[in-house]
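# my questions are about this predicted structure, shown below with the sequence.
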Amino acid sequence: MKHSVILRLSLALVLFSLCGNLSAQKGELSVIPIPTEYEIGEGQFVIDEHTVLYADPSEAEVTHIAEGFQQQLRMVTGMLLPVMPLEDFEDQQNTVVFQLMPYEELGAEGYQLEVTPDHILIQANKPAGLFYAVQTLYQLLPPEVVENEVVRAVNWVVPAVNITDVPAYKWRGLHLDTGRHISSIDFIKKYLDQMAAHKLNTFHWHLTEDQGWRLQINKYPLLTEVGPYRDSTLVGHYGTGKYDGKRYGGYYTQDEAREIVAYAKDRYITVIPEIEMPGHATAAVASYPQLGNTDKPVKTVTTWGVFPDIFNVEESTFDFLEDVLVEVLDIFPSKYIHIGGDEAPKDQWEDSERIQFKIDSLGLKDEHELQSYFITRIEKFLNSKGRQIIGWDEILEGGLAPNAAVMSWRGEEGGIAAAKDAHYVVMSPGSHLYFDHGQGDPDQEPLNIGGYLPLEKVYSYKPTPDALSDEEAKYIMGAQANVWTEYLPNSDSREYMVFPRISALAEVVWSGEDHKDWESFQKRIPQQLKRYELQDINYSSTIYNVEIRAKYDEKSKVFNVELYPQWEGTVHYTLDGSTPTVASHVYEKPLKLKAGTTVKAGLFADSELKGSITSETMTTPQPKN
């Protein structure tokens, strides 16, 4: 019976514990994020029409996970494998077993996966662990398993392996700004699918902005009659002064939001809604001017940046915000509610006699303390409803609300300060985790906000700062990447910025510092890109582009030029303006070039160009005044 399953795994675990962390000597496992411990075995498990799945029918979530695996296999193989009750298991061969076991060391999300030529055994302490084991199993199968139609001429085999895998952090997040540009429900579901495949578990849904209010609030209909729409949208970079003249907007009904919450829950993802306050409130103030601080008419913003219209601190405004949050809480069951708190200019508060009177009457020192008062009031309200607040690190200014968690985006300083003060923290620094930043040659990249965040820099991030003691480090819940959409107007542009950097993020927050290995990651990425291709994901291939690093030597009047490949392969280059091919010069050492020379370079592997050709013309620097 099923006791034999338990015994067999127990023996396997004893053997595995003796192996320690010998995975590097046991071969490469093409899985992202890399499991924390694994040992590659001999042989492979073959999935065929005789394979049987087993799950405990009394455990609804376990059965649901097994049936999800069953249906995906049916989609790509055409075979409907039976799901049988676990109590009927008699140690047969050609079986896949899903089982909950009281392995406390695995926590809520860890799992153990044993693959032999005879069976696949998946065990976890909680259903989430079984779900993540299945995500690993998909990556062990041929990449075609991710397709949505029957695939012929594929051998559905899984290499023998023994895995114990536990996440490094409990908050493994990805954000999506739907305020600047709205995303379709279908895109958000695809986003969640990929989050699950990368073992991310927190979707931060940015729902309100100066440029648009995106969530239906029944008590305040103008929020979705006025707030979601702007008269025009900036064309090109900020400061061009060009606009498209087209009305833009949209919002999510409460039913649609609930649909997303349910879809995410099915993938063990928590949705954290963000309702911005007191800043980034222009769309709300445009809808209900009494929420603002001036008598001037306000319209939903058509460009990007930080804007002066923030909420006032009248009792009626707090009533409004509490009413909004009551409806938000009814949709989103998450422990945390994100209240923004960032980029709230204080100019209107400084100029308002009513605000200044309020500051004096409350005995506050300045507008920063008033913002702290504002956030603390909202926190008390949410605490009374059994929820906690989380906000951007500006909520530290003027004093942090008693139970608030901090999302540190302006570097790590805010997160460090909060953790030292015993507040929970999610690290999200712009330097490493802002996926709206460019990732390649600016001349070749699609329009973006700027900056430079290549894959390797994302991978290098360490969420727990060395500045924290072991006790303080316990307050670091994890990390999150943010996807701001000022310059990402459609699905393709968002996918381009997220993929493959999401793979690096996954390894940062799941595998953790002790198990990351950049060289190993480089070897595993091509298989991941293949999966992206099969799912029609518009990923960036800039990881294959050659960086051209030129330094001008004032004395010799020449440029010392290095052609730096980010990936394995051969760099071919030209200096005559032609496009490099495999017959072009092979780069072996730095070049010395004169002003006016154009170098073009490309990375080749197996006679095939990887990524794009990069080019740069040597231009003599202008003398400094």
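The structure has been received and is ready for your questions.

# alpha carbons only for contacts and neighbour counts from here, please
OK.

# Y132 should be in a strand, yeah?
No - Y132 sits outside any strand when classified using DSSP: H, G, I helix; E, B strand; the rest coil, being helix.

# now do it against I32, distance only.
Using CA to CA, to the nearest Å, Y132 is found at 12 Å from I32.

# same deal with D56?
In terms of CA to CA, D56 sits 29 Å off from I32.

# more neighbours: the two, which one.
Of the pair D56 and I32, I32 is the one with more neighbours under other CA atoms under 10 Å, namely 24 against 20.

# give me the element that one is part of.
I32 belongs to no helix or strand when elements are defined using DSSP states H and E.

# next one: N560
Per DSSP H and E: N560 is located in strand 558-565.

# packing partners for the very next helix or strand once past that strand?
Using DSSP H and E, the helix or strand that follows strand 558-565 in sequence is strand 570-574. Under the contact definition 3 or more CA pairs under 8 Å, 6 or more residues apart in numbering; DSSP states H and E, strand 570-574 sits against strand 585-586, strand 598-605.

# what's next to the shortest one, contact-wise?
Surrounding strand 585-586, the residues in contact under the criterion CA atoms under 8 Å, 6 or more residues apart in numbering are T570, V571, H572, Y573, T574.

# any chance of the residues you listed in CSV, plus neighbour count?
Converted to CSV, these look like this (neighbours: other CA atoms under 10 Å):
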residue, neighbour count
T570, 19
V571, 24
H572, 24
Y573, 27
T574, 19
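
# out of the residues you listed, which is nearest to G43?
Closest approach to G43 among the contacts of strand 585-586 (CA to CA): T570, at 34.0 Å.

# what residues are up against that closest one?
Residues near T570 by CA under 8 Å, 6+ apart: V586, Y587, L603, F604, A605.

# look up how far V582 lies from it.
Look at T570 and V582: by CA to CA, they are 9 Å apart.

# any common contacting residues for these two?
Common contact partners of T570 and V582 (CA under 8 Å, 6+ apart): F604.

# in the chain, which residue is closest to the centre?
Nearest to the mean C-alpha position of the chain, by CA atoms, centre = their mean, lies L174 at 2.8 Å.

# ok, back up a step: most neighbours, which of the contacts of T570?
Using other CA under 10 Å as the neighbour test, those are led by L603, with 29 neighbours.

# so that one touches P565, yeah?
Yes - using CA atoms under 8 Å, L603 makes contact with P565 at a distance of 6.9 Å.

# mutual contacts of the two, please.
With CA under 8 Å, 6+ apart as the test, L603 and P565 both reach Y544, N545, V546, V571.

# ok, which stretches of the stretch 201-350 of the chain are helices?
For the stretch 201-350 of the chain, the helices defined by DSSP state H, counting those that start in this stretch occupy 222-225, 254-265, 282-287, 315-331, 347-351.

# run the angle between the longest one and helix 254-265 for me.
For helix 315-331 and helix 254-265, the angle between their directions (axes from the mean of the first three to the mean of the last three CA atoms, to 10 degrees) works out to 50 degrees.

# okay, now the one to match up with it:
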Amino acid sequence: MNTKLLICLAFIFCFPLVVSAQQTNIDIIPRPTKSLLQEGQLSLAAPLNLYYVAEFSEVKDLILNIQGIQIGEQELVKKLKKQHSNGIRLFKAMDFDHIPEAGYLLEIDGSGVLIKAHNPSGMISGVQSLLQLTLLNKGQHLPFARIEDSPRFPYRGLHLDVSRNFMPFTFLKKYIDLMALYKFNHFHWHLTDGAGWRLEIKKYPELTQKAAWRTHSTWKDWWNNGRQYVDQGSPNASGGYYTQEQARELVAYAAKRGIQIIPEIEMPAHSEEVLAVYPELSCTGKPYTQGELCLGNEGTYTFLKNVLDEVMTIFPSTYIHIGGDEADKSHWKTCPKCQALKQKEGLKSEEELQSYAVRQMDKYLQSKGRKLIGWDEILQGGLSEGATVMSWRGEKGGIEAANAGHDVIMTPGGYLYFDTYQTDPRTQPEALGGFVPLEKVYSYDPIPEDIAEDKRKHILGAQANVWTEYMNTYQHVEYMAFPRALALSEVVWTSPENKSWKDFKKRLQSHYPVLQKLEVNYYRPSYNVISTVAYDSLQAKNTVTFASEQFVPNIKYTIDGSDPNASSTTYNLPIELAKTATVKAASFLDSTRVSPIETVELDMHKAIGKEVIYNRPWEGYPAQGKSTLTNGTKGGLSYQDGQWQGFINNFDVTVDFERREEIASVALRFMQVPGPGVYFPGEFKVQVSDNGKTYRDLGTVINQVGTTDPALKFQVFTVKPNKPVMARYIRIKATNPMKGYLFADEIVIY
């Protein structure tokens, strides 16, 4: 036989076939620092040998679990030889590779797969990119590619609250797997809260015999019906807990995937479940009377230290989270023990009393070689040097802490609370409130401009929080967390100059099939049409923009008030109109309408640009200041969008036309979403005047909508007299009987 033919056959049988006919995909999320797609593909039809150095002995097991990759021989490499230049190789990075300390290099070519890194965490990231490529290419082949990559931040976190609604242990492993796939490296496990204690503590068995079990299966039902705990085994007992063995198993499972689990043991507040079974640790000495531990009671510190001792034997994490948020300090003010401690330590306030307690726990954790981390309320009253802050009430706490030299993890609710609505709340299961769509998550930058340049190193990264008050099942958790978690993964991994919303959205299309394959109940992109209206005061015209969450939307619209159909005008460019009009739009799939009709009322009304006199000022939500209510722009789905102005007291403003005008109708739109305390007014009244002193009633509207329905609602309150009247001043009043927030967006006067 021909010698050259023998060599050729030997090559074919020894190494996988290189194929090029199939389509390749390198749409990795988060986006790598550098990625180069090259000509050719590596077939996965034949087994690949696996070679690894000792440092990556644990990591190589992850390769064995990748479906689609068949492993032949496995070899621990002590000295590189010729045969080690083929197959899958997990090798130590060298100086000449120029790989960042936390980064990796991934090369796929005709010789197989080469991954280089300095340490296991970098190698794990490389392996997860390989896993993504396998999933993206359906386990049939791998594209020839070279990927150089490293993270922007050392802390890349996801949180999960298992107190409000207990989650199955098997789901926690799935959650960890998904985190690892998208290169998160910290899992913040919220184990205790008033709704249930979820970790076995052997010294205090009642924490899991009773404090882990409640009368109702869902948090909302329990919250609204007495908030009682029951013994395990009782007919109505609902809840659960994780044994220490399970927790250790999850810690090891996560560590193998490069993820550190940070346990959270709430203190001194959110401790109703503790005080129900150990009431002697409360200020009153009675169960069900408060949620805060008694800080003047030495037994409190003994209890907490004993609990933390067991927690630290389970969790080797650098950080131990102690909560520290939302403490009602009223009991401390009247408690003899708390006041005695306050006097003894020379503390001036209850904030300083809480700070004293936090410092005691911080000292204890530091004595055990650990670090304390807590929500930004731990800044109140002063913070010890080694403590780290999670900034959740916006960015202010994080900015303050970083500028003071404390390490910070950013978790602002306006961007990273995944218990908020991610699309039109009127179409979604009940959530806490708020509005954080995918694009808003992606837009977040964890380093605010207000942090001094030399202090920015204290921003360790960011984390999304998944509070489960309204998530009764793990499927609902998945629905709320994904794909928003993918957007966050790119925020914390990819440098800002490499980020692109347009490119991310394109790559995301490749990950929907991946999430389907992994049986993730992710939120599907909506066909609903989203409208944006911008008013140009100089040209007196409105520009209407339509979009949807679809990657390539097919939107039809009309401007005459009729419902759009398949033959209506296709939306391609923004619509400009200099007149009052009703614009309607909807999404179509082929010739079938697949979304509700979005209606946009364009009002070129008399009040646009007129001065508004605030007889009662706005509070908390200034929107566009004094121009908000007559700027020609209406608010959207969220009261945080900068167009809804917030009022805690009664609403009372006056519009000055500067001269007498004919007034035919006066209207104002309000929002209602009871969850966060936003309500319609009770009464809407309009008065007119010629001199700004003496007013006459134009009309009154009484609200007929109740407050029990948690859904988001909008209502236009309109006063229209039997015939037009002449007036210069229009005074608009609205009562606030619920004592929550009134949110108003645009006064419309014709």
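Arrived safely. Predicted model only: the values in this text are computed from it and were never measured.

# let me know the closest of the contacts of strand 585-586 of the first structure to V313 of the first structure.
V571 (60.7 Å).

# which position in the second structure pairs with that closest one?
Under the alignment (TM-score structural alignment), V571 of the first structure pairs with N554 of the second structure.

# mind checking how far its match is from D590 of the second structure?
Computed as CA to CA, the N554 of the second structure to D590 of the second structure distance reads 9 Å.

# one more: A254 of the second structure?
Using CA to CA, one obtains 45 Å as the distance from A254 of the second structure to D590 of the second structure.

# let me see the contact set for the nearest residue to P574 of the second structure once chain neighbours are set aside.
Distances taken as CA to CA, 6 or more residues apart in numbering place T545 nearest to P574 of the second structure, at 4.8 Å, with adjacent residues excluded. Contacts of T545 of the second structure were listed using CA under 8 Å, 6+ apart, and they are S531, T532, V533, L573, P574, I575.

# coming back round to it: show me which of A254 and D590 of the second structure is the more surrounded one.
Taking neighbours as other CA under 10 Å, A254 of the second structure and D590 compare with A254 leading, 23 against 9.

# who's in contact with that one?
With CA under 8 Å, 6+ apart, A254 of the second structure has these contacts: K173, I176, Q260, I261.

# which of the residues you listed sit farthest apart?
Greatest spatial distance in these: K173 and Q260, 13.1 Å, computed using CA to CA.

# quick one: which of the two has more around it?
Neighbour comparison, K173 of the second structure and Q260: the larger count goes to Q260, with 23 against 16 (by other CA under 10 Å).

# quick check: the equivalent of the more buried one over in the first structure vs Q194 of the first structure, distance?
Counting by TM-score structural alignment, Q260 of the second structure corresponds to T270 in the first structure. Taking CA to CA as the measure, T270 of the first structure falls 14 Å from Q194 of the first structure.

# just tell me what D309 of the second structure corresponds to in the first structure.
For D309 of the second structure, the aligned residue in the first structure is V326 (criterion: TM-score structural alignment).

# separation between that match and N218 of the first structure?
Taking CA to CA, one finds V326 of the first structure at 11 Å from N218 of the first structure.

# what does V76 of the first structure give?
Distance, V76 of the first structure to N218 of the first structure, using CA to CA: 43 Å.

# so which of the shared contacts of L603 and P565 of the first structure sit within strands?
Of the positions in the shared contacts of L603 and P565 of the first structure, V546, V571 sit in strands, assigned by DSSP state E.

# what's the burial count for the corresponding residue of the first structure for D149 of the second structure?
Superposed on the first structure with TM-score structural alignment, D149 of the second structure falls opposite D165. Using other CA under 10 Å, D165 of the first structure has 25 other residues around it.

# so who does D165 of the first structure touch?
When contacts are counted by CA under 8 Å, 6+ apart, D165 of the first structure touches P35, T36, E37, L106, G110, Y111, Q112.

# ok, now with 6 Å
By CA atoms under 6 Å, 6 or more residues apart in numbering, the contact set of D165 of the first structure is P35, T36, G110, Y111.

# likewise for S232 of the first structure?
Applying CA under 6 Å, 6+ apart to S232 of the first structure gives the contacts D244, G245, K246, R247, T302.

# which of those tops the neighbour count?
When neighbours are counted by other CA under 10 Å, T302 leads the contacts of S232 of the first structure with 22 neighbours.

# can you flag the buried ones in the shared contacts of L603 and P565 of the first structure?
Among these, the ones that count as buried by 16 or more other CA atoms under 10 Å are Y544, N545, V546, V571.

# the second structure: which residue goes with the third one?
Taking TM-score structural alignment for the superposition, V546 of the first structure sits opposite V529 in the second structure.

# run through the residues that contact that match.
A547, S548, A586.

# how about 10 Å then?
Under the criterion of CA atoms under 10 Å, 6 or more residues apart in numbering, the neighbours of V529 of the second structure are 424, 545-550, 553-556, 584-587, 595-599.

# distance of the closest residue to it other than its chain neighbours from N554 of the second structure?
Leaving aside its sequence neighbours, V529 of the second structure sits nearest to S548 (CA to CA, 6+ apart; 4.9 Å). Remark: distance between S548 of the second structure and N554 of the second structure (CA to CA) = 9 Å.

# same thing with S689 of the second structure?
S689 of the second structure is 49 Å from N554 of the second structure, where distance means CA to CA.

# what number of residues lie near P102 of the first structure?
Using other CA under 10 Å, P102 of the first structure has 11 neighbouring residues.

# shouldn't it be within a helix?
No - applying three-state DSSP, one finds P102 of the first structure to be coil, outside a helix.

# so what's the closest residue to it other than its chain neighbours up against?
Distances taken as CA to CA, 6+ apart place N125 nearest to P102 of the first structure, at 5.3 Å, with adjacent residues excluded. Shown in contact with N125 of the first structure (CA under 10 Å, 6+ apart): 99-112.

# let's have those residues in CSV, adding distance to L13 of the first structure.
Shown next, in CSV, are the contacts of N125 of the first structure (distance: CA to CA, whole Å):
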residue, distance to L13 of the first structure
Q99, 16
L100, 16
M101, 13
P102, 14
Y103, 12
E104, 14
E105, 13
L106, 13
G107, 16
A108, 19
E109, 18
G110, 14
Y111, 12
Q112, 9
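
# just the buried residues out of those residues, in PyMOL syntax.
Buried residues among the contacts of N125 of the first structure (16+ other CA under 10 Å), as a PyMOL selection:
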select buried, resi 99+100+106+107+108+109+110+111+112
